[in-house]
Every structure is written in C-alpha cells, then in structure tokens.
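Colleague: This is a predicted model, with the sequence first.
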Amino acid sequence: MKCVRLSNQNGRLIAQVFIANTPWLRLRGLLGRPSLNNDQAMLISPCYSVHTIGMRYSLDIVYLNSQNQVLRIKKNLKPFRASACKGAAKVLELAAGGIKNKNINIGDIL
C-alpha cells in the first residue's frame, strides 16, 4: 500500500497517510488492521461514505472535495456505524481524537 505525508495549508504535518485508491484497498480499508496511531491516517479515494461495521475501534472522519478542502468532519465514529457527505471525493480516516489533536477544521485544505 502506498504511503505519503499529509500537511495542511500552513505546511503543518498532519500524518503519515496510507492510500486506498484501488477497488480492493477501498473495500478493505482498515478492516482487519490494527488501530491507527496518532501519526497515521488512511485516505480513501474516490469515496463519499464510510462504515465501521466489523471494526473494533472508533475513528475520526474527514470528508474532502476534489481540491482537498475539508467539507465535513465526523468525530468518534463508533464501530458498527456509517457516515456520508454529499459532494465528498475523498475520505481521511484518523484515530479517534485525531481531528482535535491535528486541529483540522472545515474549510482547511490538506
């Protein structure tokens, strides 16, 4: 799986990001993988909705448009839940609490 570094518009490092951009990687996502640490995230593209069915841990979800602007934030999505955002092109998944720790806000460009 490809991995890149992600920063905000001010150049502040957000996380080491695993890229899920093939049908298989998008389908699997974080299922069966250990929980993310505070310096990791997964970017799913293309994507506008996620679920945590089968997950054992909560996630923070950041919905991005095609220009990587934050459209919506969903904090602490618990296991066996779902979330979506109309107009999203990508989804960034972080460990629960990651949005607050990284100071990610709606309108930010990542």
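Modeller: Perfect, I can see it now. Residues are numbered from 1 along each chain as shown.
Colleague: hey, let's count contacts and neighbours off CA atoms from now on
Modeller: Will do.
Colleague: what's the following helix or strand after the helix or strand containing R26?
Modeller: Here R26 is covered by helix 23-28, with elements defined by DSSP states H and E. Reading on from helix 23-28 to the C-terminus, the next helix or strand found by DSSP H and E is strand 40-44.
Colleague: Toward the C-terminus from that following strand, list the very next helix or strand.
Modeller: Heading C-terminal from strand 40-44 (DSSP H and E), you reach strand 49-51.
Colleague: roughly how far out does that next one sit from the chain middle?
Modeller: 10 Å (CA atoms, centre = their mean, to the nearest Å).
Colleague: Other residues contacting it?
Modeller: For strand 49-51, contacts defined as CA atoms under 8 Å, 6 or more residues apart in numbering pick out F80, R81, A82, S83, A84, C85, V91.
Colleague: put this beside the first:
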Amino acid sequence: MNKKNITIPFQINMADSFFTRLRGLMFRKDPIKNEGLLIIPCNAVHMFFMKFPIDVVLLNKQNEVVKVYHNLQPWRATKPVKAAYSTLELPAGSINQFGIHIGSIIHCSIYC
C-alpha cells in the first residue's frame, strides 16, 4: 500500500509532561485555529471541560495514522487504541482539509 505523506502547516505544540498531557486544550475559551497539540505518550483522549470540538489523530511511533476522530465533541472520550503512541489534536475539520486517513504519515514542526 502506498502511504500518503501529509505535512501539517500549523504550529504544533508538544505536551510531553504529566501536567501538559493532563491539561491538553482544556479550559481554552476559543476554538483552536492554525495550531495543534501533540500529546506524547497518549493513546486516548477525553474532552472534559472543553468548550469546542476538535479533530483527533492517533499516531504510532512512526507517525503513521492508526485512528481518526472527526469533530470530537466536548464531554466525550475515546477508547484507548493499542497501536497508538501519540495523539495529534487539530482544529475541527482538519482531517478532511488535509486528507488525513489511516495509513497516512504525518509530518509537522513541533514547538515546545
């Protein structure tokens, strides 16, 4: 199968400590635009205390997409995905905008 490489042109922040992973995007008032959050390690997310929907992309250690959630709404949660190593949270609609699908390889610039 030919894997599609996708470059995300947004600023992607990293959450790789206990506190930053726990907080994620909670308590932000406005929806994210042109930015994202990469949570490492992470194989499931919750949307508790969120005020807006997001797209969620679960990746393995090679940044290959193993699961996607379109427009995940506040106060929802995903089940753990055994094959996932990290989670990329993006503005709602990004999965369709960039043509992300299972098997895609994601490339992005990380800002800490």
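Modeller: It's in. Just so we're clear, the structure is a prediction, and the values are computed from it rather than from any experiment.
Colleague: quick one on the thing from earlier: ok, average deviation of the helix holding R26 of the first structure from the second structure?
Modeller: Taken over the aligned residues, the distance from helix 23-28 of the first structure to the second structure averages 0.5 Å (mean CA distance after the TM-score superposition for the first structure).
Colleague: Would you mark the buried spots in that helix?
Modeller: In terms of neighbour count (16 or more other CA atoms under 10 Å), helix 23-28 of the first structure has its buried residues at R26.
Colleague: how about the nearest residue to A89 of the first structure, chain neighbours excluded?
Modeller: Closest residue in space to A89 of the first structure, ignoring its immediate chain neighbours: N65 at 4.9 Å, by CA to CA, 6 or more residues apart in numbering.
Colleague: Quick one: map the one you found onto the second structure.
Modeller: Aligned counterpart of N65 of the first structure in the second structure: N60 (TM-score structural alignment).
Colleague: my read: its match touches V81, true?
Modeller: No - between N60 of the second structure and V81 there is no contact under CA atoms under 8 Å: 9.8 Å.
Colleague: More neighbours: which of the two?
Modeller: Taking neighbours as other CA atoms under 10 Å, N60 of the second structure and V81 compare with N60 leading, 20 against 15.
Colleague: who's in contact with N68 of the first structure?
Modeller: Applying CA under 8 Å, 6+ apart to N68 of the first structure gives the contacts K90, I109, L110.
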